[in-house]
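Q: structure of the sequence below:
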Amino acid sequence: MEHITLLLAIVIVTALVFDFTNGFHDTANAMATTISTGALKPKTAVAMSAALNLVGAFLSVEVAKTISSGLVTEAGITPEVIFAALVGAILWNLMTWLIGLPSSSSHALMGGLIGATIASVGVSGVNGGTVVTKVLIPAIAAPLVAGIAAFLASRLTYKIGKNADEKATAKGYRTGQIASAGLVSLAHGTNDAQKTMGIITLALVAGGVLSPGSNPPMWVILSAGLAIAMGTYLGGWRIIRTMGKGLTDLQPQQGFAAQTSAASVILASSNLGFSLSTTHSCSGAVMGAGLGRKGGVVRWSTATRMFVAWGLTLPAAGLVAAGSEFVTKQGDWGVAAVAVFLIGACTAIWFVSRRQVVDHTNVNDVSADAEPAGVVTAAIAAVTPPPAGTPANDDLKTTIPAPAPAGSEPTQPATV
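A: Prediction:
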């Protein structure tokens, strides 16, 4: 590490900050259903997830190789480019966390890296074949495969247990949820921590510290694992609420099916070097499990807003990263200006989040007063209007008194 410059040190610290935001942004992937069904208490769940994320970071480096030497060409990539990419990814993570939408930290990072690379060296700096085969195709396939698997698994669990005692069955599946949630956490550490390992390795190659094609050094693996574990322990309570209660109502059987299906997809992709989104996989599994129970429903207004956020992730992070790269190219003052902008934006988002606090004490509360709101929520809702004839927000129901005819007894409240 003796050749690390000040700029390279800034890039490494920023990468670990991204890893930290990745941890609390994606905690919902592993623990939302476990918390919503009562299988684990919220703080216990995130502590367990944090420990297993750390363990998972040491299991493989295949995804890190995809990020460090597959997505973009190493020639012409400078530490400034990587810094700009991280700025775009961090800001998108924080904005979607603020409004409680499960979006992909992985795609935010890759979108930022692609945008900054194009702004620096042009389209030729991006390996289009790798983007298609190891990013875009898994982005579509992962939620579909996980959703279908969770749907079938939910149907099977209800069919097997249709004559069993309901309380005993629920208790057994809650125990199974703890094990499956642990598997998802392990898979998340294996897949997502590697992305930060890959980006730091790419920065070290760009700075001349490592030779092209090198594997992540042990100190990179350890620091990335610790950063994502600490972020996970903080708990992304806003997104946990959306995943656990906002998309659908899950019973323990469905939660177990969703988590097991998602973990299988994530672990398989990690071994193949596919940099898929754990958020996409887990969200698809939750929706599949929601439809797998007879009478189960998915709240499609929430799902549609989530899909829009997924579609915006790559271009939004890429545009911010491209703008940041333009400024950083101006020299040291440009890097300093982007750093100040990032710190200021992060601080502003944190202060806005304090207006409506969501934490372990109210994570399962879906009352209107507790829902995150703001300009960004309104913007996403504006481009995803509900179908004609449906309420504007089917996630929440409000009970109001129905008017009674003069002289008659008051009627029961009507639900709208």
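Q: use CA for all of it now, contacts and neighbours both
A: Will do.
Q: now do the contacts for residue 292.
A: Residues near residue 292 by Cα atoms under 8 Å, 6 or more residues apart in numbering: 150, 151, 152, 153, 154, 155, 254.
Q: farthest pair within those?
A: 152 and 254 (10.3 Å; Cα to Cα).
Q: so for these two, which residue has more residues nearby?
A: residue 254 (31 against 17; other Cα atoms under 10 Å).
Q: pretty sure that one is touching residue 285, no?
A: No: contact criterion Cα atoms under 8 Å: residue 254 and residue 285 do not qualify, at 9.4 Å.
Q: all strands for the protein, in order.
A: Using DSSP state E, the strands found in the chain span residues 399-400, 414-415.
Q: got JSON lines for the ones you listed, with mean neighbour count and distance to residue 165 too?
A: Formatted as JSON lines, these follow (neighbours: other Cα atoms under 10 Å; distance: least, Cα to Cα, whole Å):
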{"stretch": "strand 399-400", "mean neighbour count": "10", "distance to residue 165": "34"}
{"stretch": "strand 414-415", "mean neighbour count": "10", "distance to residue 165": "33"}
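Q: would you turn those into a markdown table with distance to residue 375?
A: Below are these laid out as a markdown table (distance: least, Cα to Cα, whole Å):
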| stretch | distance to residue 375 |
| --- | --- |
| strand 399-400 | 26 |
| strand 414-415 | 28 |
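Q: what's the closest of those to residue 145?
A: Taking these one by one with Cα to Cα, strand 414-415 is closest: 36.5 Å.
Q: how far does the closest one sit from its chain's centre?
A: Strand 414-415 has its C-alpha centroid displaced from the chain centroid by 35 Å (Cα atoms, centre = their mean, to the nearest Å).
Q: run a quick neighbour tally on residue 209.
A: Count around residue 209 with other Cα under 10 Å applied: 17.
Q: just checking, it touches residue 4?
A: Yes: between residue 209 and residue 4 there is a contact at 7.0 Å, judged by Cα under 8 Å.
Q: and residue 57, what does it touch?
A: Counting by Cα under 8 Å, 6+ apart, residue 57 has contacts 189, 190, 191, 193, 194, 221, 222, 224, 225.
Q: and for residue 348, the neighbour number?
A: 11.
Q: again, but for the one 4 residues further on
A: Other residues within reach of residue 352, judged by other Cα under 10 Å, total 13.
Q: look up how far residue 317 lies from it.
A: 21 Å (Cα to Cα, to the nearest Å).
Q: now show me the structure for the sequence below, then we'll compare the two:
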Amino acid sequence: METAALIVVLVILLALFFDFTNGFHDTANAMATPIATGALKPKTAVILAALLNLVGAFLSTEVAKTISGGMIKEDAIMSGSNAATLFPSLIFAGLIGAITWNMLTWLLGLPSSSSHALFGGLIGATLVGAGAMAIDFGIVVTKVVLPALIAPLTAGIIAFVATKVAYGMTRRYDGKPDGRDGFRWGQIFTSSLVALAHGTNDAQKTMGVITLALIAIGWQTASQPQLWVIVACAVTIALGTYMGGWRIIRTLGKGLTDVKPAQGFAAESSTSATILASSALGFALSTTQVASGSVIGSGLGRRGSKVRWGTAGRIMIGWVLTLPAAGGVGALAALVVVWLGTWGVVIDAIIAVAIILGLFWRSRQDEVHSGNAMSEVADSGAAVKVKKNPPPTRRQRMILQAEKAAKKAEKRAQDKHHAADVLREKERQDAERKAAKKSPSTAPTKTEDRGSR
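A: Below is the predicted model of the structure:
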């Protein structure tokens, strides 16, 4: 029992570290677009997101129940003689798969799904350690796979329509390239709503994992997370969010499309609506996929904008690979546990620390921070290079053409007026010369001048 308790403590610590990586991995979901448009300063944005993630984690526990009492069949694992240590060990192995994928994609600046990394790691570890009978594939399909397919598409369509409506109902009132600066104020509200929604969905996944471990060892029976679990997960994801995750903020803010204020407002509104609806229904969807779909939809909805499909394609490949990649790492970690028992957990822990430190050291070689995240996007393979001075939109070209035509017309009018003035002056001078020739001379002769003397 003491060994099982020690493993559960390790699971809780590793789960909280995953929660921390989830925070900085997903900060971009809420704050990439308002930072890109200048609605919020980078540091202000991450502080606001951290606070709202903290609040959001207390608002709902439906997603936590999906993980702690739905996806994994505890009864199928707990029937064995060594179940008290095997189940927490498998959770530990699954978390290693999730954290490894999170750190790798963060290093690449790839906005992948922390949620699917967690699900993939847990599924892979459970398949190796307990078999397919220990997984409720009905829950996996209905509350994980289907939302992963439907939610980004739905968010993208909503963002596309919202962008069209926003640009259709408003008119540009200044000569600035961005225009519609009033939407920047609206972005503060919508991005805050996304951060709040993220707390209601993603923080609960870690709550569910910890609750699952507590149920496995018999310290808890209900799937409802305890208060200390909720508080710990809420604080940890808030701290992770405060770290920023600037690599992914750069990709979402500049890599997919050049976001304008009205466009960002529409994308954030779509993202928050989709996440809040799914949280209420208990769907453990990927907030990253929803946010990325919304940004793409808003880019398609703004006339003259350009969606960088190369970057979008790499992101979608990452989405497809997340479940199997995290599942593969989780399965390998679980295999070590099955072969070596408790010593396998120790070896897994050492390998996990080495992987985390190695990826973190590699990130310091090409550091991205609040000062350079929104500068020209680096050609790193995870994002594309953005032109410093992008070409004008069709409306801007029309305005420039109208201005040029007006200047030409004004110049023609001035030339015509000047020519008329010159012609009138010439006619006046000709008239004076003709008048001088016709009139008698009034100048005195020399004889008249001498006589007068």
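Q: please state their TM-score.
A: Once superposed, the chains reach a TM-score of 0.88 (TM-score structural alignment, normalised by the length of the first structure), with 377 aligned residues with a Cα RMSD of 1.9 Å.
Q: picking up where we left off before, which of the contacts of residue 292 of the first structure fall in helices?
A: In helices, judged by DSSP state H, the following of the contacts of residue 292 of the first structure are found: 150, 151, 152, 153, 154, 155, 254.
Q: what does the fourth one correspond to in the second structure?
A: To tie it back to what came earlier, the one meant is residue 153 of the first structure. Mapped onto the second structure by TM-score structural alignment, residue 153 of the first structure lines up with residue 162.
Q: now that match: closest residue in space, sequence neighbours ignored.
A: Leaving aside its sequence neighbours, residue 162 of the second structure sits nearest to residue 266 (Cα to Cα, 6 or more residues apart in numbering; 5.3 Å).
Q: nearest residue to whatever residue of the second structure lines up with residue 28 of the first structure in space, please, no chain neighbours.
A: When the second structure is aligned by TM-score structural alignment, residue 28 of the first structure is paired with residue 28. Closest residue to residue 28 of the second structure apart from its sequence neighbours, by Cα to Cα, 6+ apart: residue 249 at 4.4 Å.
Q: quick one: residues contacting the one you found.
A: Counting by Cα under 8 Å, 6+ apart, residue 249 of the second structure has contacts 27, 28, 29, 31, 32, 373.
Q: aligned counterpart of it in the first structure, please.
A: Using TM-score structural alignment, residue 249 of the second structure pairs with residue 240 in the first structure.
Q: equivalent analysis for residue 94 of the second structure, please.
A: So residue 94 of the second structure corresponds to residue 85, using TM-score structural alignment.
Q: isn't that match up against residue 318?
A: Yes: Residue 85 of the first structure lies in contact with residue 318 (Cα under 8 Å); the separation is 7.4 Å.
Q: list the residues that contact both of the two?
A: 111, 112, 113, 114, 115, 116.
Q: now, among those residues, which is nearest to residue 230 of the first structure?
A: Nearest to residue 230 of the first structure among these, with distances taken as Cα to Cα, is residue 112, at 23.1 Å.
Q: how much space separates the aligned residue in the second structure for the closest one from residue 400 of the second structure?
A: Counting by TM-score structural alignment, residue 112 of the first structure lines up with residue 121 in the second structure. Distance of residue 121 of the second structure to residue 400 of the second structure, computed by Cα to Cα: 55 Å.
Q: more neighbours, the two?
A: For the pair residue 121 of the second structure and residue 400, the greater number of neighbours falls to residue 121 (36 against 13), based on other Cα under 10 Å.
Q: list the contacts for that one?
A: Taking Cα under 8 Å, 6+ apart as the test, what residue 121 of the second structure contacts is 93-98, 323, 326-331.
Q: do the same with residue 153 of the second structure
A: residue 293.
Q: which one in the first structure is aligned with it?
A: That one, residue 153 of the second structure, aligns with residue 144 by TM-score structural alignment.
Q: now do residue 204 of the second structure
A: Residue 204 of the second structure maps onto residue 194 in the first structure, by TM-score structural alignment.
Q: ok, and the closest non-adjacent residue to its match?
A: In space, residue 194 of the first structure is closest to residue 64, 4.7 Å off (Cα to Cα, 6+ apart).
Q: ok, residue 367 of the first structure next?
A: Closest to residue 367 of the first structure by Cα to Cα, 6+ apart is residue 396, at 7.3 Å.
Q: just checking, the one you found touches residue 365?
A: No: using Cα under 8 Å, residue 396 of the first structure is not in contact with residue 365, being 11.2 Å away.
Q: between the two, which contacts overlap?
A: By Cα under 8 Å, 6+ apart, no residue touches both residue 396 of the first structure and residue 365.
Q: just the helices in the stretch 101-250 of the first structure please.
A: Counting by DSSP state H, counting those that start in this stretch, the stretch 101-250 of the first structure has helices at residues 105-121, 128-131, 137-160, 166-206, 218-234, 237-241.
Q: where does the helix or strand harbouring residue 408 of the second structure end up in the first structure?
A: Assessed by DSSP states H and E, residue 408 of the second structure sits inside helix 394-438. Counting by TM-score structural alignment, helix 394-438 of the second structure falls onto no part of the first structure.
Q: ok now do residue 30 of the first structure, which residues does it touch?
A: 49, 181, 182, 184, 185, 188, 259, 282.
Q: recalculate using a threshold of 10 Å.
A: By Cα atoms under 10 Å, 6 or more residues apart in numbering, the contact list for residue 30 of the first structure reads 45-46, 49, 53, 178, 180-188, 232, 240, 243, 258-259, 262-263, 278-279, 282.
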